[in-house]
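Peer 1: what follows is a predicted structure for the sequence shown.
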Amino acid sequence: MASSISTFTTRLSEAARIVEAGLQALLSDKAAPGELARPSRLMDAMRYAVLGGGKRLRPFLTIEAARLMGVEGEGPLRAGCAVELLHCYSLVHDDLPSMDDDDLRRGRPTVHRAYDEATAILVGDALQTLAFEVLADPATSSDPAVRSGLVLGLARASGLGGMVGGQLLDLSAEGRYGPAELGEAEVRLLQMMKTGAILSFSVEAGAILGQADAAARRSLVEYGRALGAAFQVADDILDREATPEALGKRTGKDREKGKATLVDLLGLDGAKRECRQLVEKADAALAGFGDKAQILREAVRFVVEREV
């Protein structure tokens, strides 16, 4: 077990390193073919939003799921970078005054504080479109069906039926549009859409790149959904137990706004039990892959045991 954990840690660190380099290349000042120019202020702010922080868990999941399907190299790296660009866009917009109104992200001022609100909006817009550009580029895959599958999958995970829709549900849960009292089913749906959909797609992207058969893809999607749910429950536990200094962002926001989480509904012990059950569910989804999926098994444990 210690050996598998060591291998997981090494692979996660290596993925973070190559993803960081890949993101730096995508966010260079040099205009890409078809672009007229890259405004320097916009590029500075985009790099501020993306580079030098985060565990790069989402691209790691894409890279490892693709490896499980026998695909390595530039394609999984580019797809993982695209997911990370999309994720970073969501953080920039999530921090805006009209959304969560946060001043701190990863231990430093949020983009709208470091620059200004208009720049932050444009940063998010540019990161989102760049993500889809990366997936649509033949450099990601020579197969048009693979590229279109990636674009479709990320659009659905990040759009009205996924992350964006989940953000609207999140705002509604604060009572912005009238009285709101969320039960367990509503909280689970909100979290599945806002956070879980992109995490789940990060895994499914590897299946798409590897042109997995229907059964393998179904298993990876099931694993991704369990991991996404576990991530959010663990996040709610951290929000209750960790300090803002440790997390690098403000804690207790949901409680301040009277918004229920699974920790509120299940209690701390119940939420931790839920995490353990989701780890078991993720493990079960990977059963058909045998020992080849050990890194993905360690990933879901990392998600629930992390301290930041």
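Peer 2: Happy to help now that I have it. All of these numbers come straight from a predicted model, not from anything done at the bench.
Peer 1: from here on, contacts and neighbour counts on C-alpha atoms
Peer 2: Will do.
Peer 1: quick one: residue 97 is in a strand?
Peer 2: No. Using DSSP: H, G, I helix; E, B strand; the rest coil, the assignment for residue 97 is coil, not a strand.
Peer 1: report the next helix or strand after the helix or strand that contains residue 281 in sequence order.
Peer 2: Per DSSP states H and E, residue 281 falls inside helix 262-285. As assigned by DSSP H and E, the chain's next helix or strand after helix 262-285 is helix 294-305.
Peer 1: buried stuff in that next one?
Peer 2: Using 16 or more other CA atoms under 10 Å as the test for burial, helix 294-305 gives 294-304.
Peer 1: quick check, nearest of those residues to residue 79?
Peer 2: residue 296 (17.5 Å; CA to CA).
Peer 1: starting from residue 231, give me the distance back to the closest one.
Peer 2: According to CA to CA, to the nearest Å, residue 296 and residue 231 sit 14 Å apart.
Peer 1: then residue 56?
Peer 2: From residue 56 to residue 231 the distance is 14 Å (CA to CA).
Peer 1: quick one: which of the two has more around it?
Peer 2: residue 231 (25 against 20; other CA atoms under 10 Å).
Peer 1: my guess is that one contacts residue 306, does it?
Peer 2: No. Taking contacts as CA atoms under 8 Å, residue 231 lies outside contact range of residue 306: 9.5 Å.
Peer 1: what about residue 10, neighbour count?
Peer 2: 12.
Peer 1: host element of it?
Peer 2: helix 2-26.
Peer 1: what does that helix contact?
Peer 2: Outside helix 2-26, the residues within contact range by CA atoms under 8 Å, 6 or more residues apart in numbering are 47, 50-52, 55-57, 59-60, 63, 77-78, 80-81, 294-295, 298-299.
Peer 1: okay, one more to line up with it:
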Amino acid sequence: MNVQKRVVEDELESTIHILDAPKSLKEAMLYSLRAGGKRIRPLLMLATMEAFQQDVQKGYPVACAVEMIHTYSLIHDDLPSMDDDDLRRGMPTNHKVFGEALAILAGDGLLTYSFQVLSEMNGVSASDKIRLIRYLAQSAGPEGMVGGQVADIEGEDTSLSLEDLMSIHENKTGRLLTFSVVSAAILCGASEQVIDELEEFSKHIGLAFQIQDDILDIEGSEEKIGKPVGSDEINQKSTYPSLLGLEEAKAKLAEHSRLAKEILAKTGLHTHLLMEIVDLIVKRDH
């Protein structure tokens, strides 16, 4: 996976460098793209293509597009009007380096450019391009991530039910993870049955991802996480540990991991890399 991660990072660099855009804007976009992270979304996309035993190079534009969407969301999340964070992955947040106006525009640039990247893919039919663009817009927009972010903001200082919390995170976190998996299946010409199975798999890993995030906000270290811990409690946000207790949250994490792996095993695909990513999500310490 480390090799694929480096390839994705090289692809992201070259994808931004070819832009005919102001230097300051490209620098701000690259600053946050270079901030690190495990690249879970592009790795999921490429691992799914490998599960179908397809050439992963065909998936590089999609892998870049989904990582650009994810990065734009982090830039905007960190703004004073949102989470007002000073650090992201141990580095000053984008607006602390470039100012709020350029940070907003860097996020806007990554968001809109992601769709251009998909539209310019080589070797992909027009119908598949349209399907992927529509699916990414649904996953990232008002019906997906953005809608989940709004529900999350509106849920602050209130006591949410477990069902409400799951719904928020299925949209806020899960939808882009699902896109990462299913977009690869679309490119590989998968049957609707397999796509349905992979959607169900990705819902479980999305919930596992968020539960582990909530646990790390309690048990993690600022040095490893790259930002202050305990922010959920300070902001009076409902989390899996706050609703279930820490031990029950850990049990839920294990349950979603198990269910995800059971679904993968039923697909008949070559899923060893996807299994590794499930373990990476569950066992990560930052």
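Peer 2: Ah, there it is. Because the structure is a prediction, the values reported are computed rather than measured.
Peer 1: could I get the TM-score for this pair?
Peer 2: Overlay of the two chains. TM-score (TM-score structural alignment, normalised by the length of structure 2): 0.97; 286 aligned residues with a CA RMSD of 1.3 Å.
Peer 1: ok, which stretches of structure 2 are strands?
Peer 2: 87-88, 91-92 (DSSP state E).
Peer 1: can you redo these as JSON lines with distance to residue 8 of structure 2?
Peer 2: Output for the strands of structure 2, formatted as JSON lines (distance: least, CA to CA, whole Å):
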{"stretch": "strand 87-88", "distance to residue 8 of structure 2": "20"}
{"stretch": "strand 91-92", "distance to residue 8 of structure 2": "21"}
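Peer 1: now tabulate the ones you listed in CSV and tack on distance to residue 213 of structure 2 and mean neighbour count.
Peer 2: Converted to CSV, the strands of structure 2 look like this (distance: least, CA to CA, whole Å; neighbours: other CA atoms under 10 Å):
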stretch, distance to residue 213 of structure 2, mean neighbour count
strand 87-88, 14, 18
strand 91-92, 19, 16
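Peer 1: which among the ones you listed is found nearest to residue 114 of structure 2?
Peer 2: Ranking the strands of structure 2 by proximity to residue 114 of structure 2 (CA to CA) places strand 87-88 first, at 21.6 Å.
Peer 1: just tell me the aligned range of that closest one in structure 1.
Peer 2: Residues 104-105 of structure 1 are matched to strand 87-88 of structure 2 when aligned by TM-score structural alignment.
Peer 1: how big is the offset of the matching stretch relative to structure 2?
Peer 2: Compared with structure 2 after the fit, stretch 104-105 of structure 1 shows a mean deviation of 0.3 Å (mean CA distance after the TM-score superposition for structure 1).
Peer 1: which outside residues touch that stretch?
Peer 2: Around stretch 104-105 of structure 1, the neighbours that count as contacts under CA under 8 Å, 6+ apart are 110, 248-250.
Peer 1: how much does the helix holding residue 10 of structure 1 deviate in direction from helix 294-305?
Peer 2: Relative orientation of helix 2-26 of structure 1 versus helix 294-305 (axes from the mean of the first three to the mean of the last three CA atoms, to 10 degrees): 90 degrees.
Peer 1: please spell out which residues along helix 2-26 of structure 1 are buried.
Peer 2: By neighbour count with 16+ other CA under 10 Å, helix 2-26 of structure 1 contains the buried residues 5, 8-9, 11-13, 15-16, 19-20, 22-23, 26.
Peer 1: so where's the longest helix in structure 2?
Peer 2: helix 192-219 (DSSP state H).
Peer 1: count the neighbours of residue 53 of structure 2 for me.
Peer 2: Neighbours of residue 53 of structure 2 (other CA under 10 Å): 13.
Peer 1: that one pairs with which position in structure 1?
Peer 2: So, by TM-score structural alignment, residue 53 of structure 2 is matched to residue 70.
Peer 1: which residues touch its match?
Peer 2: Residues near residue 70 of structure 1 by CA under 8 Å, 6+ apart: residue 210.
Peer 1: list the buried residues in stretch 217-230 of structure 1.
Peer 2: Those would be 217, 219-230, for stretch 217-230 of structure 1 by 16+ other CA under 10 Å.
Peer 1: find me the equivalent region of stretch 114-131 of structure 1 in structure 2.
Peer 2: Counting by TM-score structural alignment, stretch 114-131 of structure 1 pairs with residues 97-114 of structure 2.
Peer 1: quick check: closest non-adjacent residue to residue 51 of structure 1.
Peer 2: In space, residue 51 of structure 1 comes closest to residue 20 once its chain neighbours are excluded; the distance is 6.7 Å by CA to CA, 6 or more residues apart in numbering.
Peer 1: what's the one you found aligned with over in structure 2?
Peer 2: Using TM-score structural alignment, residue 20 of structure 1 sits opposite residue 9 in structure 2.
Peer 1: what about its match, distance to residue 157 of structure 2?
Peer 2: 38 Å.
Peer 1: ok, residue 198 of structure 2 next?
Peer 2: Distance of residue 198 of structure 2 to residue 157 of structure 2, given as CA to CA: 35 Å.
Peer 1: show me the contacts for residue 275 of structure 1.
Peer 2: Going by CA under 8 Å, 6+ apart, the list of residues near residue 275 of structure 1 reads 230, 233-234, 304.
Peer 1: list the members of these that persist in structure 2.
Peer 2: Using both residues aligned by TM-score structural alignment, their matches' CA atoms under 8 Å, structure 2 keeps these contacts from the contacts of residue 275 of structure 1: 230, 233-234, 304.
Peer 1: now, which of those residues sits nearest residue 257 of structure 1?
Peer 2: Nearest to residue 257 of structure 1 among these, with distances taken as CA to CA, is residue 233, at 18.2 Å.
Peer 1: can you give me the helices for the stretch 51-200 of structure 2?
Peer 2: Using DSSP state H, counting those that start in this stretch, the helices of the stretch 51-200 of structure 2 run over residues 60-77, 94-98, 100-119, 126-140, 145-154, 162-169, 175-187, 192-219.
Peer 1: could I get those as JSON lines with distance to residue 260 of structure 2?
Peer 2: Formatted as JSON lines, the helices of the stretch 51-200 of structure 2 follow (distance: least, CA to CA, whole Å):
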{"stretch": "helix 60-77", "distance to residue 260 of structure 2": "21"}
{"stretch": "helix 94-98", "distance to residue 260 of structure 2": "34"}
{"stretch": "helix 100-119", "distance to residue 260 of structure 2": "28"}
{"stretch": "helix 126-140", "distance to residue 260 of structure 2": "20"}
{"stretch": "helix 145-154", "distance to residue 260 of structure 2": "21"}
{"stretch": "helix 162-169", "distance to residue 260 of structure 2": "16"}
{"stretch": "helix 175-187", "distance to residue 260 of structure 2": "12"}
{"stretch": "helix 192-219", "distance to residue 260 of structure 2": "5"}
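Peer 1: which one of those lies closest to residue 250 of structure 2?
Peer 2: That would be helix 192-219 among these, by CA to CA, at 7.8 Å.
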